[in-house]
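Student: okay, predicted coordinates and the sequence, questions at the end:
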Amino acid sequence: MLPEYGHFALILALVLALLQASLPLIGALTGNRALMATARSLAAGQFVFISLSFIVLCALFMQSDFSVVLVARHSNTLLPDIFKFSAVWGNHEGSLLLWVWILSLWSVAVALFSRQLPLDMVARVLSVMGMISIGFLLFSLLTSNPFARQLFNVPAEGADLNPLLQDFGLVIHPPMLYVGYVGFSVAFAFAIAALSSGRLDTAWARWSRPWTNIAWAFLTVGIALGSWWAYYELGWGGWWFWDPVENASFMPWIIGTALIHSLAATEKRGVFNSWTVLLAIIAFSLSLLGTFLVRSGVLTSVHSFAADPERGMFILIFLFLVVGGSLTLYALRAPTVASRSHFAWLSREFFLLINNVLLLVAMLTVLFGTLFPLLMDAMGMGKYSVGPPYFNAVFVPIMALLFVFMGIGPSARWKKTSALYLRGQLLTAALVSVACGLLFPLLLGESYSVAAALAVCFSLWLILSMVVDIREKTRNAVNLVAGLKRLTRAYYGMVLGHVGMAICALGVCLTSQYSVERDLRMQPGDIAEMAGYQFEFKGSKKIQGPNYAGERGLINVLQNGELIAELKPEKRRYFAQQGQVMTEADIDAGLMRDLYVAMGEPLANDAWAVRLHYKPFVRWMWLGGLIMAFGAVLAALDKRYRLKATANNKRAADSAAALSIG
């Protein structure tokens, strides 16, 4: 009966979602405070029942209940417990339930941490989130039931989890990614609530901003974790960049980046109101588009779920309703509540606008590269592939231009800035950046790389511009420490975000330019030299795992005759999954470089095909991502977002109530 309990809990959650979508909205439209007050309790109730359903599914996997179709297809009695747990979302139906649960978690978080908001605004926001929940709960119950049973011919053993997914990366990567993906629903709900109520002022931006920052931070970590997982798991030393499904999460991240900057301008100066709302709509729409691409079967990728056309059509209809409905509301309401603030072409607002436009164009280039093969195939014009050459030729120059404006923006003043002032502030930083960029390839002693020189130049420019801005903001303080204490968490978050972006870009470019790779045949006693390191193959031995058997190699890494690492790559053959063979690389990781070894196929005379990689600065990609995410969280924790009863907040609430047309 346990699967039936989980299924029934989902049905009850759908009933509560229907109530959450309707009752608070009716209350907001009629001014009925009792109906508006139901929003929080309905969100909490929906969270409880979806959590119960999710716990039941976890229990079914842990118990290896193969009468449940999903468990039989994606688990096995020999599967380690940690992978039984992560197998819950290592498939379409379970990952969709995880998505729905995270959506309910965001809803209850808004309900709990929005006591300072006007009641009718909370009602509208939670009503929109209830509408989104209805769509996904219907999707789960009608097309993707995770509790479907096979009561006859129950198998004695399950088919096992895909060996690619039997990794710690599955435990942490999808939940982090989904929290970010789904988190943009909060920004979307605030935007729709603001449009519907006529409150497109600075108050809604202040309410929405911390939620958007947190969602963006989780999405950043999720993308970084996915890159790291692909790097060590796929066995070829890449981070799987520009894969179509990875692009599906990268596009909301790009627009989310534009959104958090636009929200800052709306909150500070009351500008870009309509533009900010549009970005919130686009960000969540891209999250839904990513869901369609992953679950419809239109893309072929190790990241995508095999799905039937019925599921793809359901998501497509839902995407059309959400995007079409929100854009229709935007077209009707945005012109009537557009901002009327003015600013000079040389001002912080102007540079934020330029950055937003560049980010939007960058997203469109990724969108085009991702969808172009699908469109050509759908029109019967043949099979096309869009890969790194296109993205490197189009996307990279846009990002380089973005870095230029990102460095200028923080030093510019609101409303109007003097060109002489900016030159005095930033000229030295620009000259130092160019000089260091030109010299850097020479210091490495390698062939000169123009791409590396440009990467160092732009990244250092971004970092030094932050140093200049900090110096300017602490100039009149008694001492540096006192000046630093005076700066807000939101400001430090912005600094960390920009520095993290620079470090990440530097890691991507330098590891691409200076990586060394060798494929060779090695038998016991052979020594290969690469990038100043010696790799000695000592042989291999048989190993036995809980659900696999294989061979483990031993390769000693020496530098100047001194042993610095023992690497033990593996070749595994899994008992289930038709004896699928997997490569498990081993890595000697460091801040400045990785030494990466993977075993290929066994050859004659105890020899193996071995792949060696020298990956300089590769860790900087993920370090930069973590720094950016920490900056976003720090900005969201700024104390002004936690004040509940200040005079400013009271005035904002009174003003919002007066503006409401609901």
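Tutor: Structure's in. What do you need?
Student: C-alpha only now, for contacts and for neighbours.
Tutor: Will do.
Student: how about the helices in the stretch 1-150 of the chain?
Tutor: 2-30, 33-62, 69-74, 81-86, 92-112, 119-143 (DSSP state H, counting those that start in this stretch).
Student: angle of the last one against helix 92-112?
Tutor: Computed by axes from the mean of the first three to the mean of the last three Cα atoms, to 10 degrees, the angle separating helix 119-143 from helix 92-112 equals 170 degrees.
Student: what helices or strands is helix 119-143 leaning on?
Tutor: Helix 119-143 sits against helix 2-30, helix 33-62, helix 92-112, helix 168-197, helix 309-333, with contacts defined as 3 or more Cα pairs under 8 Å, 6 or more residues apart in numbering; DSSP states H and E.
Student: repeat the analysis, applying 10 Å as the threshold.
Tutor: helix 2-30, helix 33-62, helix 92-112, helix 168-197, helix 309-333, helix 647-659 (3 or more Cα pairs under 10 Å, 6 or more residues apart in numbering; DSSP states H and E).
Student: what about the strands in the protein?
Tutor: Ranges of strands within the chain are 516-522, 527-530, 533-544, 548-559, 562-567, 570-574, 581-584, 586-588, 593-602, 608-616, based on DSSP state E.
Student: shouldn't residue 446 be in contact with residue 516?
Tutor: No: in this structure residue 446 lies outside contact range of residue 516 using Cα atoms under 10 Å: 11.7 Å.
Student: higher neighbour count, the two?
Tutor: Neighbour count, other Cα atoms under 10 Å: between residue 446 and residue 516, residue 516 has more, with 15 against 9.
Student: which residues sit in contact with the spatially closest residue to that one that is not a sequence neighbour?
Tutor: Leaving out its chain neighbours, the residue that sits closest to residue 516 by Cα to Cα, 6 or more residues apart in numbering is residue 614, at 5.0 Å. By Cα atoms under 10 Å, 6 or more residues apart in numbering, residue 614 lies in contact with 237, 511, 514-518, 530-533, 587-588, 593-597.
Student: distance of residue 102 from residue 439?
Tutor: 48 Å (Cα to Cα, to the nearest Å).
Student: ok, those two, which is more surrounded?
Tutor: Legend: neighbour count by other Cα under 10 Å for residue 102 and residue 439, higher for residue 102 (22 against 14).
Student: tally of neighbours for the closest residue to the more buried one other than its chain neighbours?
Tutor: Spatial nearest neighbour of residue 102, chain neighbours left out: residue 179 (6.2 Å); criterion: Cα to Cα, 6+ apart. Residues within reach of residue 179, counting by other Cα under 10 Å, total 24.
Student: where's residue 179 relative to residue 61, distance?
Tutor: Residue 179 is 22 Å from residue 61, where distance means Cα to Cα.
Student: adding another structure so you can compare the two:
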Amino acid sequence: MIAEYGQLALTVALVLSLALAVLPLYGSIKQHSSALQLGHPLAYAMFVLTAFSFWALSYSFYQDDFTIAYVAANSNSLLPWYYKLTAVWGGHEGSMLLWVLILSGWIAAVALFSRSLPLVLQGRILGVMGWIALGFYVFVLMMSNPFASTLPYYPADGRDLNPLLQDFGMIIHPPMLYMGYVGFAVSFAFAISALIGGRFDSTWARWARPWTLAAWMFLTLGIMLGSWWAYNELGWGGWWFWDPVENASFMPWLVGTALIHSLAVTEKRGTFKSWTVLLAIAAFSLSLLGAFLVRSGVLVSVHSFASDPSRGLYLLAFLLVIVGGSLLLYGLRMQSVRSQARYELFSREVMLWGNNVFLLTAMVVVFLGTLFPLVHKELGLGSISIGEPFFNQLFYYLVIPFALLLGLGPWVRWKQQQAATLIKPLSLVLIAALVLALGTMAALQSVQANLALMGLLLGAWVGASALFELLKRLQQFGSVGVGLGKLSASHYGMTLAHIGFAVLVVGVAMTKTYSEDIQVRMQPGQTAELAGYQFRLVEVYELNGPNYGGEAAEIDVSYQGNYVTHLHAEKRFYPVQRTVMTEAAVDARLSRDLYVALGESLGDNAWALSLYVKPFVRWIWLGGLLMALGGLIALLDRRYRRPVKEKELADA
């Protein structure tokens, strides 16, 4: 019975989304205050009903209610309870319910935290988000209903959750990723509401920027968690594969990063207006494109959901309506978003514009590399593959100028900067970067490794620049101690995010350069050596889990005769889905990972093992975490909580 209540709640939420789409926008046009004020209760009620519907589906999984087709397809009575809850979003229908839950949550948050904005602007924003929500509620109920019944004939047990998803990373990865994807709907709604009103200024940018920061922060965490999950779960020893579905999340992140910086220019200088609007539209449009690619069946990926073409067609049509409608409105309102501010060639505006160009170029590279093989095949020209070498080569060329500008940008003033005044501080930064990079390479006794040297130089340049610039800013208040309490949270957040990027670049370069791996045949008692480490296979024995069987290997690792660690690797067999999965063993340190994956039995009590030594791979995820933390600190800036002034209300 709980499933019926869940579907009823979702149906009522659909009706409320229609009311939210119509009434506040009607009120903003007719200046009808009662209609405008309905936006808040509608947003709250829609979220509560969607949350109840999500709880009903979760409870059905927990109770093994196999009368629900989605539960029967994605769960099993032997599945541990925490994976039963993970299975709620482990398939298409449940993941879309999670999507609308998060969307309704963002709408409720906008209603709650935007009360200081003009009521008309609130109505426009909530109305635009109501239309977005309506499209997804229709999609869930009409084409992806998670409460569809198997009655009167229902299975005695379920088909189990995909073994790939039976991992801790999948408990938190999809919610974080969806928070980022859907969060860009708020930036989109702010942009469309500004276009509808015909006003786009620095005050608008200050209102929109924290929502964009929040979405970007969640998407950053989601991508990092996805990389960490793939590294641990797939047994390939890699952290990024340029998989089409990985690319689908990376594209809106690149545009979202450009949007954050563009909003900063619009807020500070009142320029880049049209560019900022287009970036807000593009960020959300690429999020929708990601949903289409994952759920349409056009991509083959371990991350994608099997889906029928009708669902993909609906999402494609929805994407075209969003993109086409927003660009049409932009064309009609183009005059209202033109910038009047002037700036010189050597200014912070130009530095940020240059970085935006590189970010958008990177997005285009990923876009073409992901979609061109699909278009090529659909045109009947045969199958082609664009893989890791293509992306890596082009990104090497893009990261170098991007990092150089990223290190230079914070030092440059708005509007105009005298280059001569920066010679001394930037020379110190450059010297520090060279000392750090060459010193590290010398310590590693590998000064000929070009990729590692370049990565260290770029990372040290960005990191040292961020720290030196922060120190200079603090000293402007008289002393560092006094400045610590006076510098804005946004500046601290920017500094930490730039340091995070530097850490990530160093991690990528060092891992790519110094990682080593071998595939070996081993019997218990035998030892294999890799990068100075000795891996000794102690034993292999049968494994009996709650819903799987298989084998487990115990490996001792030593270095130059000294014991280092013990590793436990598994090869699991899931009988319900007839699937074999590798559970890699990882000994994680800040400076390196030891990674072992157990392969097939080779007979005569011998086993295939994959051994990896991956220096600095943890720095990649540490860098992502630091960037996300920088976004969180920037969100704490007092100016985002400052009450709206009367002049700002009048201008809006």
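Tutor: Good, I have the coordinates. Small disclaimer: the values here were computed from a predicted structure and weren't measured.
Student: thinking again about what came up before, which one of the helices of the stretch 1-150 of structure 1 lies nearest to residue 302 of structure 1?
Tutor: Of all the helices of the stretch 1-150 of structure 1, it is helix 92-112 that lies closest to residue 302 of structure 1, at 13.1 Å by Cα to Cα.
Student: which non-adjacent residue is nearest the residue nearest to the spatial centre of structure 2?
Tutor: Centre of structure 2 computed as the mean C-alpha position; nearest residue by Cα atoms, centre = their mean is residue 219, 2.7 Å away. Setting aside the residues directly before and after it, residue 219 of structure 2 is nearest to residue 180 in space (Cα to Cα, 6+ apart), at 4.0 Å.
Student: cool, and residue 225 of structure 1?
Tutor: The nearest residue in space to residue 225 of structure 1 (Cα to Cα, 6+ apart) is residue 173, at 5.6 Å.
Student: any idea what that neighbour aligns with in structure 2?
Tutor: Counting by TM-score structural alignment, residue 173 of structure 1 lines up with residue 173 in structure 2.
Student: tally of neighbours for that match?
Tutor: For residue 173 of structure 2, the count of nearby residues is 21 (other Cα under 10 Å).
Student: likewise residue 607 of structure 1?
Tutor: For residue 607 of structure 1, using other Cα under 10 Å, the count is 17.
Student: which part of structure 2 matches stretch 495-507 of structure 1?
Tutor: Going by TM-score structural alignment, stretch 495-507 of structure 1 sits over residues 495-507 in structure 2.
Student: once aligned to structure 1, how far is the matching stretch on average?
Tutor: For stretch 495-507 of structure 2, the mean deviation from structure 1 after alignment is 0.7 Å (mean Cα distance after the TM-score superposition for structure 1).
Student: and for residue 164 of structure 2, the neighbour number?
Tutor: Per other Cα under 10 Å, the neighbour tally for residue 164 of structure 2 reads 19.
Student: who's in contact with it?
Tutor: 90, 170, 229-230, 233-234, 302-303, 579-583.
Student: and with 8 Å instead?
Tutor: By Cα atoms under 8 Å, 6 or more residues apart in numbering, the contact list for residue 164 of structure 2 reads 233, 234, 581.
Student: what's the answer for residue 456 of structure 2, then?
Tutor: 436, 437, 505, 506, 509.
Student: please tell me I have it right and the second one contacts residue 457.
Tutor: Yes: with contacts counted by Cα atoms under 8 Å, residue 437 of structure 2 reaches residue 457, the gap being 5.3 Å.
Student: what's the local residue count around the closest residue to residue 416 of structure 2 other than its chain neighbours?
Tutor: In space, residue 416 of structure 2 comes closest to residue 347 once its chain neighbours are excluded; the distance is 4.7 Å by Cα to Cα, 6+ apart. For residue 347 of structure 2, the neighbour count with other Cα under 10 Å is 20.
Student: and residue 347 of structure 2, what's its match in structure 1?
Tutor: By TM-score structural alignment, residue 347 of structure 2 lines up with residue 347.
Student: next, count neighbours for residue 321 of structure 2.
Tutor: Residue 321 of structure 2 has 12 nearby residues by other Cα under 10 Å.
Student: and it, how far from residue 198 of structure 2?
Tutor: From residue 321 of structure 2 over to residue 198 of structure 2 (counting by Cα to Cα), the distance is 21 Å.
Student: cool, residue 406 of structure 2 as well?
Tutor: From residue 406 of structure 2 over to residue 198 of structure 2 (counting by Cα to Cα), the distance is 33 Å.
Student: grab the nearest non-local neighbour of residue 360 of structure 1.
Tutor: residue 255 (6.5 Å).
Student: residues contacting residue 415 of structure 2?
Tutor: 342, 343, 344, 347, 348, 349.
Student: TSV for the helices and strands packed on helix 119-143 of structure 1, including distance to residue 140 of structure 1?
Tutor: Listed next are those as TSV, based on distance: least, Cα to Cα, whole Å:
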stretch	distance to residue 140 of structure 1
helix 2-30	9
helix 33-62	12
helix 92-112	7
helix 168-197	16
helix 309-333	10
helix 647-659	37
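Student: ok, which of the ones you listed comes nearest residue 619 of structure 1?
Tutor: Among those, the nearest to residue 619 of structure 1 by Cα to Cα is helix 168-197 (16.3 Å).
Student: count the neighbours of residue 156 of structure 1 for me.
Tutor: Count around residue 156 of structure 1 with other Cα under 10 Å applied: 12.
Student: and what of the one 4 residues further on?
Tutor: Neighbour count of residue 160 of structure 1, defined by other Cα under 10 Å: 23.
Student: surely residue 366 of structure 1 and residue 391 touch.
Tutor: Yes: in terms of Cα under 8 Å, residue 366 of structure 1 counts as a neighbour of residue 391; the distance is 7.2 Å.
Student: settle it for me: which of those two has more neighbours?
Tutor: Neighbour comparison, residue 366 of structure 1 and residue 391: the larger count goes to residue 366, with 22 against 16 (by other Cα under 10 Å).
Student: pull up the gap between the more buried one and residue 355 of structure 1, please.
Tutor: From residue 366 of structure 1 to residue 355 of structure 1 the distance is 17 Å (Cα to Cα).
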